[in-house]
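*Asks:* what's the 3D shape of this:
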Amino acid sequence: MAYYSSYGAAQGVTGSCHLLEVGYLKILVDCGLFQGRDEELNIEEFEFDPSEIDYVIITHAHLDHIGRLPLLVKEGFNKKIISTRATYEIAKLMLANAAGIIQESKNPIYNENDVEPTLRCFGTFLEYNESMQLSEDIKISFKNAGHILGSASLKIEYKEDGMDKSAIFSGDLGQDSRIITSSVQAWEKGNYIFLESTYGDRLHDDLNISINSFKENILKTINNGGVVLLPSFALERTQELLYLLKQMSEEGLLSNIPVYLDAPLATNVTKVFKKFPYLMNDEIKTVFEEGNDPFSFKELKVTLLKEESIRINEVAGPKIIIAGSGMCEGGRIKYHLVRYLQDPRNKVIFVGFQVPGTLGRKISDSANETIKIDDTHIKVKADIEVINGFSAHADQGDLINFVKDLKDVFCIYLIHGDEQRLKIFKEKINDELESKVHIVKKKERIYI
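*Replies:* Next up, the predicted model:
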């Protein structure tokens, strides 16, 4: 008998945590933090016994997929965590950074001392197009999910009463065309498909149009003597921006205008990216093969120390500052916003989704209004630009493409999406495909 249960990212987009009970094995797929309006769920006890989990399989290193691993280990899990090697290298950085923040929070669920025992559970690596036997009757495989570096979709093959069965977990899927990441790999067949639905209700803006808008906004601002602020996520988005700025540098468009990478975590994540050129798309691979660094250029200045960050403000004239966090909830970007938001020559460019309630969302919705950053009231006079085409998530068309040619599908189970988007996506699949579709409910147990 095989059963699936969701303990996170059913009827929601954070806290991914999926339990598969196959024969005598209990396999957990991801164990992420709840974020945003669901953040208080992190302090709740697991609905299963962590010590009884035989394997944890990680699809990628975003915190909403790995952020509760230290809590899982703290509460009794001590077996193997399986991932790609790139995911492990990134997870080391992301978990250490998260622990430092969490231990200072009102209700810390773990601290920095819990990270090392968690990392010791890693070390069993599975790469794309490879398989691994978990038992005589259970085999797992990875394919590239195209979401971020090292991201994977997972196939679990098992036997039941002599019958071959399989379940596919999409993980978070990327768009077909990305700046750095290579494309999503398709599976040939699978019986039970657990499909992310983050943007199952919409199509994204064209990436090339978004790239051109990004470059044009930068040029307009620096040519007017202004400062460009780029709030950016440390993982994937910062590396994409660095590559686009490198292109501008090589085209002579930056005119020796300094570009500051004022984000220690993003700097360290970028170092990890350089270890895995073979996981990137053909364009980036070519840059590496020619002996060049796609994330470095002559105008780039990396500021690791706090003192170096402060000295950015002493540099007169136009400049470009990349800093975290991507939604402006913490990190060095907040200090730069206080300094530069009140000058109409300056521009803030948001290249990632801003969750309602975050400082980034308040800024993007508050042109010419007064906002509060920590204890400082600021009049937003700088120009605010929101560019939506950089999403690392597949849109409705990409998601349909992932499943439309799959053979032997018994049912598509929709997860990792807000309730309204899930309903819209289910209707779309019903219109275009013949497969049975089911929206997974929280804590629902499903026989597969």
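
*Asks:* Please make it C-alpha for all contacts and neighbour counts, starting now.
*Replies:* Noted.

*Asks:* quick one: what helix or strand has the closest residue to Pro277 other than its chain neighbours in it?
*Replies:* Spatial nearest neighbour of Pro277, chain neighbours left out: Lys285 (5.8 Å); criterion: Cα to Cα, 6 or more residues apart in numbering. In this structure, Lys285 is located in helix 282-289 according to DSSP states H and E.

*Asks:* one more, for comparison:
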Amino acid sequence: MEIEFYGAAGEVTGSCHVLRTGSHTVLLDCGLIQGSRRDEARNADPFPFDAADIDAVVLSHAHLDHSGRLPLLVKRGFRGPVFAQNATGELVAILLADAAHLAERDAEYHSRKTGKQVKPLFTVAEGAEVMRQMRGVKYHEIFDVVPGVRARFRDAGHILGSCAAELFIETEAGSRTVVFSGDLGQYDTPILRDPDPIDEADVVLMESTYGNRRHRDREATVREIGEIIRAARASQGNILIPAFAIGRSQEVLYQLGKHYEEWGLDRFQIFLDSPMAVEASRVYWENSHLYDEEASRLRSGNGGMPLLPNLRLTRDTEDSIAINRLRAGAIIIAGSGMCNGGRIIHHLKHNLPSEKNHVIIVGYQAYGSLGRRLVDGAERVRIHRTDVAVKATIHTVGGLSAHGDLEDMSRWYGHMKGHPPVYLVHGERDSQAAFKTHLQERFGCRVALPEPGETLDLSRLPG
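*Replies:* Now for the predicted structure:
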């Protein structure tokens, strides 16, 4: 009875941990590594286990750094079920299809350029194959994962359908309750419910993305966005918002709709330039039973969410290209959230060289990503093999992050009786070290920072 820490141990992306009971093996997530080209090249490496030996996957949520290597797992021999909250299953289908389409397109381009056959990490068909093995589960419903392991999903408040997973393990070596946090959201965020409290566990695998940070107050963040919009109107420039298609895009649209008159948004053209974000917004709309109280009230009272009469949904490539002819008065929400690909790259290339323009960063930026270089103050960046001057103003508004900060994560952990031992995953080492100190000082608990390949023997835990 053990857990091997594999992906997202000592780094933020590539979530994947292996639970072995002696007779069965379960994966917790199977995500893509994101960041620099060197980091992303690791996705093609062999797994440190035989995919055919995996009996089941428990998936915390849909983001690709948690779900994006599932097609590789299936391609390499995995035939078991993938358990996910119902809305997560719908979103995974959208994300994998989009990622596969981009991979196929890039492989075709590099094959033509080099004259050598370049294969995508996975194809659209291979992404679709995962969905045959997806098993949807409701929140709070206890279900059998494999013999000897049962689980229950609790709302993590990160994106629609995101979960913290309680795993109830019964073996000859004893019984243990393992809690895997997945990614935890902030409390009191629009649309989503707060993270569910969990009463007890023998051990907690916990994310630590912002373990060294307190987010700016959300109301202050919203005021700052209003100020940026007024500044862009005064400078007669454009606003670019790199946003993950799932989660941040929907909240940005929510805030723009809610403050439409206050911010004078009738003077702008607003674009959701992401076919995937358009599809994800449909899933959000159709799962209103998962909304928080405020969003539910708005939806029922207005017959819908706050409206943006000047919002344009640009699905076609030609419509996306046409946006770059606008020199002023455009608010462009496009992926990817870390500026590592997608349509935002083209908009950045056209808009970064002008000091009239503004870029609003609303989510985490991994080391090595273009978004991280912009946040860190790069004066020039490389886009499509071209040096691009960064003269636009770069704004980081952490208050809209989908991840909770150290206070949010501490509040969630603080519900657990006896303050069980914690193993911090999904965070950079400086963030983890700071959060470790914070948890130890606040709760007196034991906190470990596992290395990739390190194994935790669950039978040796008190219980």
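
*Asks:* returning to what we had before: could you measure from the residue nearest to Pro277 of structure 1 over to Leu244 of structure 1?
*Replies:* 15 Å (Cα to Cα, to the nearest Å).

*Asks:* Go ahead and confirm Trp263 of structure 2 touches Gly226.
*Replies:* Yes. With contact defined as Cα atoms under 8 Å, Trp263 of structure 2 reaches Gly226; the gap is 5.8 Å.

*Asks:* show me what contacts the closest residue to Ile94 of structure 2 other than its chain neighbours?
*Replies:* Leaving aside its chain neighbours, Ile94 of structure 2 sits nearest to Met276 (6.6 Å; criterion: Cα to Cα, 6+ apart). Counting by Cα atoms under 8 Å, 6 or more residues apart in numbering, Met276 of structure 2 makes contact with Ile94, Leu95, Asp98, Ala245.

*Asks:* Can you tell me which of the residues you listed is closest to Arg230 of structure 2?
*Replies:* Closest approach between these and Arg230 of structure 2, by Cα to Cα: Ala245, at 25.1 Å.

*Asks:* thinking again about what came up before, can I take it that the residue nearest to Ile94 of structure 2 is in a strand?
*Replies:* No. Remark: Met276 of structure 2 does not belong to a strand; assigned using DSSP: H, G, I helix; E, B strand; the rest coil, it is helix.

*Asks:* Look up how far Val259 of structure 1 lies from the counterpart of it in structure 1.
*Replies:* Residue correspondence to structure 1 (TM-score structural alignment): Met276 of structure 2 is matched to Leu265. Taking Cα to Cα as the criterion, Leu265 of structure 1 is separated from Val259 of structure 1 by 17 Å.

*Asks:* hmm, back to that, map the residue nearest to Pro277 of structure 1 onto structure 2.
*Replies:* Checking with TM-score structural alignment, Lys285 of structure 1 has Ser296 as its match.

*Asks:* Then Ile320 of structure 1?
*Replies:* Aligned counterpart of Ile320 of structure 1 in structure 2: Ile331 (TM-score structural alignment).

*Asks:* Find the nearest non-adjacent residue to the corresponding residue of structure 2 for Gln247 of structure 1, please.
*Replies:* Using TM-score structural alignment, the partner of Gln247 of structure 1 in structure 2 is Lys258. Nearest non-adjacent residue to Lys258 of structure 2, counting by Cα to Cα, 6+ apart: Pro306, 5.5 Å away.

*Asks:* sorry, back to before: number of nearby residues for the match of Gln247 of structure 1?
*Replies:* Counted with other Cα atoms under 10 Å, residues neighbouring Lys258 of structure 2 total 16.

*Asks:* any idea how far Arg233 of structure 2 is from it?
*Replies:* The value you get for Lys258 of structure 2 to Arg233 of structure 2, if Cα to Cα is used, is 19 Å.

*Asks:* what does Thr171 of structure 2 give?
*Replies:* Look at Thr171 of structure 2 and Arg233 of structure 2: by Cα to Cα, they are 64 Å apart.

*Asks:* So between the two, which is more surrounded?
*Replies:* Legend: neighbour count by other Cα under 10 Å for Thr171 of structure 2 and Arg233, higher for Arg233 (21 against 15).

*Asks:* Any figure for the gap between the residue nearest to Ala280 of structure 2 when sequence neighbours are not counted and Tyr210 of structure 2?
*Replies:* The shortest distance from Ala280 of structure 2 to any non-neighbouring residue, by Cα to Cα, 6+ apart, is to Ile246 (5.9 Å). Per Cα to Cα, Ile246 of structure 2 is found 19 Å from Tyr210 of structure 2.

*Asks:* before we move on, what about Ala173 of structure 2?
*Replies:* Taking Cα to Cα, one finds Ala173 of structure 2 at 36 Å from Tyr210 of structure 2.

*Asks:* got it, and Glu200 of structure 2?
*Replies:* Glu200 of structure 2 is 23 Å from Tyr210 of structure 2, by Cα to Cα.

*Asks:* swap in Ala44 of structure 2?
*Replies:* Here the criterion is Cα to Cα. By it, Ala44 of structure 2 lies 28 Å from Tyr210 of structure 2.
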